[in-house]
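J.: Just to be clear, the model below is a prediction. Sequence and coordinates:
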Amino acid sequence: MESVLFKAKHSLIDQSLHARLGAATTNGDGFGLGWYARPPGGQPLEPPFRYRSVRPAWNDRNLREAARAIHSPLFVAHIRAATDTPAQETNCHPFRHGNWLFAHNGLIRDYPLLRRDLMLMIAPAYFGSLEGSTDSEVMFLLALSFGLENDPLPALARMVGAVEETGRRHGVAYPVNMTVCALDGSRLVAVRYSSEGDSRTLFHNTSVRHLRELYPDDPRVAALSDDAYLLLSEPLSELPGAWEEVPEATAIIAGGGELRRYPFAPIAPGP
C-alpha cells in the first residue's frame, strides 16, 4: 500500500493536505484502510481487515508503518472531511459488513432532517451493524437492505432512489451527491452520481503500463499483472493518458481482469 498512499507525486497523503478536485482542500477528520487477505490453497476469503483513526492521515506514524507492511490483492483507502457528523472512529470509512467494505465521498444534503426516515428503512438484519452517525454508513446499510450482497447495481440504485424520494418529501431539491465504492473481496463496484449532475470526481487508470511508468523503481509495481487497476478520486500524477475520468451517472464493476461501465439511474421506491 505504501506505493499508492505515500510514494506517488499526488498520493493519498498529499491529497489529504492538498486536494485539487474535492469539495474540501484539507481532509483531516480521520482516515481508514480496508483490505483483503487471500489465503493459500484456494480457501474462502476471510472477512476484510480495517484500520481506522480520527487522526489526520498525514500525522499518523502508524499508518506509514502499516502501509509498508500490508500487501493485498484488493484494498480501499479513504480520507475524511466531516460534514454534519463528528470526527470519531466509528464515522471513519470504510464501513464493513460480512465480506463487504463501503466508502463514500459526498453527502446527503440536510441529513439531520432526513436521518430518522432513512434509518427506519434499514432492514432489521442490518440495523444492528450501525455503529456511527454518518449519512455514508446509513447509505451502506440501505444498499445492503436493498440487496447489495446479491445484485449490487440495482441495490445501489434503489438506495439512491429511496434517499431522493425521502429528501424531496422534505423539500430538499438535490438530496444526493456521491461517489461510492463497494467491495466484496473479488470485485469492486463504484458509482458516480448526484441529484444535481455535479458529482465528486472519479478516475481509473488506463493501463498497467502507465502504472509502471509512475513507479519505475518499485519492484512490486513491476510485478503487477496486466489486469491491475486503480480507482481514485484524484489522479496520482499528471502523466498524460494515464487516467480516465468516470462520467456522471455511471457505474463501474471491476474484477477478474475486466473493468465494465454501465449507465446509472436511481430506482424510485414502490408504493
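T.: In hand now; what should we look at? Numbers count the residues shown, from 1 in each chain.
J.: C-alpha from now on. contacts and neighbour counts both.
T.: Will do.
J.: so residue 259 sits in a strand?
T.: Yes. With DSSP: H, G, I helix; E, B strand; the rest coil as the criterion, residue 259 is assigned to a strand.
J.: Can you get me the start-to-end distance on stretch 15-25?
T.: 8 Å (Cα to Cα, to the nearest Å).
J.: Kindly report the same for stretch 47-67.
T.: Terminal-residue distance, stretch 47-67 (Cα to Cα): 19 Å.
J.: Stretch 185-201 now?
T.: 24 Å.
J.: Just list what the host helix or strand of residue 96 packs against, helices and strands only.
T.: Assigned by DSSP states H and E, residue 96 belongs to strand 95-97. Where contact means 3 or more Cα pairs under 8 Å, 6 or more residues apart in numbering; DSSP states H and E, strand 95-97 is packed against strand 100-108.
J.: here comes the other one, which I'd like you to weigh against the first:
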Amino acid sequence: MCRWAAYSGEPIYLEHIVSSQTHSLIEQSHHATEAKTSTNGDGFGIAWYGDRPEPGLFRDILPAWSDCNLKSLARQIRSGLFLAHVRAATGGGTRRDNCHPFVHGRWSFMHNGQVSGFERLRRPLEALLCDRLYSARVGTTDSELLFLLALHFGLDRDPVAAIETMLKHVETEADRLGFETVIRFTAAFSDGARLYAVRYASDRKAPTLYSAPLGRGHCLVSEPLNDDRDAWVAIPDGSVVLIEGHEIAVQPFGGWAIERRVPELQLVAK
C-alpha cells in the first residue's frame, strides 16, 4: 500500500508535508506505521497548482528518501493546493509513468489501494475509453486506468458521481466476467479549485485516511504527519471529503454508506 498527503489552503512550502514534519511523507516512505509494508520505495511524485490552470508535476522512480532534488524542490515551491505520493507497487513496474500523481488537463489524481483481478479487467475497461483518453494512458497501473475512467464518466461535470459510477462499473464488469473483485480505494483528486478525497472499499476495509488543520489550510493524509494524535480525525470508511476555500465537509459515499453518520466531521476550518 502507498502513502500520500494532500493540502488545500493558504500557500505553504511543500516541505511542510513532504519533509519537515516528524512523520513526513519522506519519513513514511521508509517507515510507514499504518500500512501492510513499512517501506514505500517504488518511486514518488508531487503535483502542485500555481498560476496556471494545469498542475506542475514531478515524479521519479527513486525512493523518496534518497532523492535530493525532491527535498530541494519542496523547500522552494509554495502552493495553496498540492498532492504528494510515495509508492509501494502492487501492480505495474517501477517506472516513472506508473508513479502517482497522474495528471490530465487541470485534473490531478493519486490513489492508495488495489483492484483484485485487475489483469482480467484491464482490457475490457480500457476498451471503454475514447481515443483521446486511451492515448493519454502511458503507464500500466490500475490507478491510472481508474483515473481515466473517472474522466470518461464525467469527472469534469460531477466529480463525486463520476468516481462512484466508475467504481460501480468496475464491479459490474467483474460480475460479467464471472468473478468477484475486491476494490480498495482511498484517493485524492483535484481540479485546482477544490480538493476531493474518497475512502471506499467493496469489502469495507479501505486504506486509512486522516484529516487535520495545517496552518491556514487543511490536509488529508494516509497516516498522521506527527505525534499529536488528538489533532487528526480518522475519516470513516465510505466517505467523500470536499475542501473548498476554508470549508471542509465529509459526507457518505456510495449506496451502502448512507446509514453511517459523521456529524463531527462536517465542519468549517477557521
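T.: Arrived safely. Computed from a predicted model, the values in this text were never measured in an experiment.
J.: TM-score for these two?
T.: Once superposed, the chains reach a TM-score of 0.87 (TM-score structural alignment, normalised by the length of the second structure), with 243 aligned residues with a Cα RMSD of 1.4 Å.
J.: circling back to that earlier point, whereabouts in the second structure does the strand holding residue 96 of the first structure align?
T.: Counting by TM-score structural alignment, strand 95-97 of the first structure falls onto residues 102-104 of the second structure.
J.: Please pick out the residue of the second structure most distant from its centre.
T.: residue 178 (29.1 Å; Cα atoms, centre = their mean).
J.: what about it, distance to residue 67 of the second structure?
T.: 44 Å.
J.: and what of residue 184 of the second structure?
T.: In terms of Cα to Cα, residue 184 of the second structure sits 29 Å off from residue 67 of the second structure.
J.: Then residue 47 of the second structure?
T.: 16 Å.
J.: quick one, which of those two is more surrounded?
T.: Using other Cα atoms under 10 Å, the more surrounded residue of residue 47 of the second structure and residue 67 is residue 47, with 26 against 15.
J.: ok, the more buried one touching residue 82?
T.: Yes. Counting by Cα atoms under 8 Å, residue 47 of the second structure does reach residue 82; the two are 5.6 Å apart.
J.: What are the boundaries of the helices in the stretch 1-150 of the first structure?
T.: Per DSSP state H, counting those that start in this stretch, the stretch 1-150 of the first structure carries helices over the ranges 2, 12-18, 61-69, 111-119, 124-127, 135-145.
J.: The second one: average distance to aligned residues in the second structure?
T.: By that I understand helix 12-18 of the first structure. Superposing on the second structure places helix 12-18 of the first structure at an average distance of 0.6 Å from its equivalents, by mean Cα distance after the TM-score superposition for the first structure.
J.: cool, and the longest one?
T.: Superposed on the second structure, helix 135-145 of the first structure shows a mean distance of 0.3 Å to its aligned residues (mean Cα distance after the TM-score superposition for the first structure).
J.: Return the angle between stretch directions for that helix and helix 111-119.
T.: 20 degrees (axes from the mean of the first three to the mean of the last three Cα atoms, to 10 degrees).
J.: Tell me the residues of the second structure aligned with the helix or strand just after helix 135-145 of the first structure.
T.: Per DSSP H and E, helix 135-145 of the first structure leads on to helix 152-169 as the next helix or strand towards the C-terminus. The aligned range for helix 152-169 of the first structure in the second structure is 159-176, by TM-score structural alignment.
J.: Can you give me the buried ones in the biggest strand by length in the second structure?
T.: The strand that spans the most residues within the second structure, counting by DSSP state E, is strand 3-13. For strand 3-13 of the second structure, the neighbour count (16 or more other Cα atoms under 10 Å) marks 3, 4, 5, 6, 7, 8, 9, 10, 11, 12 as buried.
J.: Distance to residue 207 of the second structure added to those residues, as JSON lines?
T.: Converted to JSON lines, the buried residues of strand 3-13 of the second structure look like this (distance: Cα to Cα, whole Å):
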{"residue": "3", "distance to residue 207 of the second structure": "10"}
{"residue": "4", "distance to residue 207 of the second structure": "11"}
{"residue": "5", "distance to residue 207 of the second structure": "13"}
{"residue": "6", "distance to residue 207 of the second structure": "15"}
{"residue": "7", "distance to residue 207 of the second structure": "19"}
{"residue": "8", "distance to residue 207 of the second structure": "21"}
{"residue": "9", "distance to residue 207 of the second structure": "24"}
{"residue": "10", "distance to residue 207 of the second structure": "28"}
{"residue": "11", "distance to residue 207 of the second structure": "28"}
{"residue": "12", "distance to residue 207 of the second structure": "27"}
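J.: Tell me which two of those residues sit farthest apart.
T.: 3 and 10 (23.2 Å; Cα to Cα).
J.: now, which of the buried residues of strand 3-13 of the second structure sits nearest residue 110 of the second structure?
T.: Using Cα to Cα, the buried residues of strand 3-13 of the second structure come closest to residue 110 of the second structure at residue 4, 7.8 Å.
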